[in-house]
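Participant: Could you look at this predicted model? Sequence included:
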Amino acid sequence: MPHLLAGPAAEPLTPADLKAFLRVTHDAEDGLLALLITTARQMVESAAGRILLRQSWRFVFDSWPAAGLLVPALAPVEAILAARLRHADGGESALAPDLFTLRGDRAPALIAFDPPRMPRPDRALGGIELDLALGYGAAAAAVPADLVQAVRLFAAHLYERRDEAGGDALPSGVAALLAPYARVRL
């Protein structure tokens, strides 16, 4: 399970952008619009398996895969920030970055390593931690336009139906924009 360490510094669109899209001319709901943008971004990221703006995430593993490949559940991966072993006694040991080769330009990303060179964790569960920088970049301009549009449409959907409780289905327009990002298993 990935764990968020640090969220994005900004959102893929501003409350002013959403206000223009919604044709809202007052400032009374700017706080609500900012919250809806954040919620919509998180929902789009979850549905697409793509992190839009640079964030730091921790991935925890119990053991090294014999094939020498780690496949993070989220994409795109910009960099490996840190790697460490957690020990049974509560201590930790940093792992050298040159033990890993990152192919973050693909989805899913691949992190390759040489299994014989990897130290074995002495902790049965969660002994391996990788901190990764995920996202298309720090600026909203780096995010693909279709994903920004999905956030815009979903935020508008949430705004227009803010008095409704529940509802877990993505609007059809949002789902159509996210369809090309779906991971297909054969």
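Facilitator: Yes, it's here.
Participant: from here on, contacts and neighbour counts on C-alpha atoms
Facilitator: OK.
Participant: Quick check: buried residues in the longest helix along the chain?
Facilitator: Across the chain, the helix with the greatest residue count (assigned by DSSP state H) is helix 30-48. Of the residues in helix 30-48, those scored as buried under the neighbour-count criterion (16 or more other C-alpha atoms under 10 Å) are 30, 33-34, 36-45, 47-48.
Participant: Go ahead and name everything in contact with the helix or strand that it is followed by.
Facilitator: Next helix or strand after helix 30-48 toward the C-terminus (DSSP states H and E): strand 55-61. Here strand 55-61 makes contact (C-alpha atoms under 8 Å, 6 or more residues apart in numbering) with 1-8, 72, 125-135.
Participant: Sitting in strands, which of the residues you listed do you find?
Facilitator: The strands, defined by DSSP state E, take in 2-6, 128-134 from the contacts of strand 55-61.
Participant: what's the most distant pair in those residues?
Facilitator: With C-alpha to C-alpha as the measure, no two of the ones in strands among the contacts of strand 55-61 lie farther apart than 6 and 128, at 19.3 Å.
Participant: Please say which of the two ends up with more neighbours.
Facilitator: For the pair residue 6 and residue 128, the greater number of neighbours falls to residue 128 (25 against 12), based on other C-alpha atoms under 10 Å.
Participant: Return the distance of residue 143 relative to residue 52.
Facilitator: For residue 143, the distance to residue 52 equals 6 Å [C-alpha to C-alpha, to the nearest Å].
Participant: ignore the last one, residue 17
Facilitator: Distance, residue 17 to residue 52, by C-alpha to C-alpha: 17 Å.
Participant: now stretch 47-61, how far from the centre of its chain.
Facilitator: Its chain's average C-alpha position is 3 Å from that of stretch 47-61, according to C-alpha atoms, centre = their mean, to the nearest Å.
Participant: Use this one as the comparison:
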Amino acid sequence: MYLIEESQIPDTALPVARLRDHLRMGSGFVEDGLQDELLGGFLRAAMAAIEARTGKALLVRDFLCSLHRWRDVTGQVLPIAPVRAVTQITLVDAFGAGAVVDAARYALVADGDAPKVVPMGGCLPSIPEHGSAEVRFQAGMAEAFGDLPADLAQAVMLLAAHYYEYRDETALGQGCMPFGVTSLIARYRPVRIGFGT
């Protein structure tokens, strides 16, 4: 299974001015927007890191999930939440020819942690041998950054500011995330039950 982001968050949706204020950068100068591109990059990196830790898409966009087999033919869990709509399922054969599955044959079971596609009959449609199923869907918690829950928005600001402040630091351990950020996102992290995989 692999997940592809088919549409990106537009630059205009990034809260660059809010991050500039958070960092207490000076204003009223000719160079006011000089670091906007850099700040936008740190915001994107912070959002990506938080999405990876929580399994949740922060801002709404389109995704493609490609699978070579259904994990469970009675319902396939999608790799990111919350899913707003499944827009299309295509069965692709070994030669790359695709056939769109009738939308009446499946439905979305919305869930904050493990949304899934379920069949309207007994099983999801068979994936061709050496082929794949491409599930296109729209996922995200909010349309705009200002509509995110306050704790997640603050976590993004803190992490982007951390990346900005330590942009030249190379000695930090891999996966290092400030405690304030981890505590803010803790309730959004998926719960793992049991041992092993």
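Facilitator: In hand now; what should we look at? Source: prediction; values computed, not measured.
Participant: Residue 17 and residue 52 of the first structure: which is more packed in?
Facilitator: When neighbours are counted by other C-alpha under 10 Å, residue 17 of the first structure and residue 52 differ, and residue 52 comes out ahead with 29 against 13.
Participant: OK, contacts around the alignment partner in the second structure of that one?
Facilitator: Counting by TM-score structural alignment, residue 52 of the first structure lines up with residue 58 in the second structure. Taking C-alpha under 8 Å, 6+ apart as the definition of contact, the neighbours of residue 58 of the second structure are 47, 51, 140-142, 148.
Participant: In the second structure, what sits opposite residue 155 of the first structure in the alignment?
Facilitator: Checking TM-score structural alignment: residue 155 of the first structure goes with residue 160.
Participant: Assign its match to helix, strand or coil.
Facilitator: For residue 160 of the second structure, the reduced secondary structure class is helix; criterion used: DSSP: H, G, I helix; E, B strand; the rest coil.
Participant: Confirm for me that it is in contact with residue 42.
Facilitator: Yes: using C-alpha atoms under 8 Å, residue 160 of the second structure is in contact with residue 42, at 5.1 Å.
Participant: Neighbours of the match of residue 155 of the first structure, how many?
Facilitator: 25.
Participant: if I pick the equivalent of residue 178 of the second structure over in the first structure, what's in contact with it?
Facilitator: With the correspondence set by TM-score structural alignment, residue 178 of the second structure lines up against residue 171 in the first structure. For residue 171 of the first structure, the residues meeting the contact criterion (C-alpha under 8 Å, 6+ apart) are 154, 157.
Participant: same question, residue 151 of the first structure
Facilitator: Per C-alpha under 8 Å, 6+ apart, neighbours of residue 151 of the first structure: 12, 37, 40-41, 44, 174.
Participant: what about 6 Å?
Facilitator: The contact partners of residue 151 of the first structure, by C-alpha atoms under 6 Å, 6 or more residues apart in numbering, come to 40-41.
Participant: For it, what is the enclosing helix or strand?
Facilitator: Secondary structure from DSSP H and E places residue 151 of the first structure in helix 145-160.
Participant: Give me the contacts around the longest helix of the first structure.
Facilitator: By C-alpha under 6 Å, 6+ apart, the residues outside helix 30-48 of the first structure that reach it are 15, 51, 151, 154-155, 178, 181.
Participant: Mind checking which of those are buried?
Facilitator: When these are checked against 16+ other C-alpha under 10 Å, the ones flagged as buried are 15, 51, 151, 154-155, 178.
Participant: Give me the most central residue, the first structure.
Facilitator: Here the mean C-alpha position of the first structure is nearest to the C-alpha of residue 51 (C-alpha atoms, centre = their mean), at a distance of 3.1 Å.
Participant: Would you mind measuring from the residue lying closest to it once chain neighbours are set aside to residue 30 of the first structure?
Facilitator: Setting aside the residues directly before and after it, residue 51 of the first structure is nearest to residue 135 in space (C-alpha to C-alpha, 6 or more residues apart in numbering), at 4.7 Å. As defined by C-alpha to C-alpha, residue 135 of the first structure lies at a distance of 26 Å from residue 30 of the first structure.
Participant: Return the set of buried residues in stretch 4-21 of the second structure.
Facilitator: Counting neighbours by 16+ other C-alpha under 10 Å, stretch 4-21 of the second structure gives 9, 14-16, 19-20 as buried.
Participant: err, stretch 134-152 of the second structure, not the other one
Facilitator: 134-142, 145, 148, 152.
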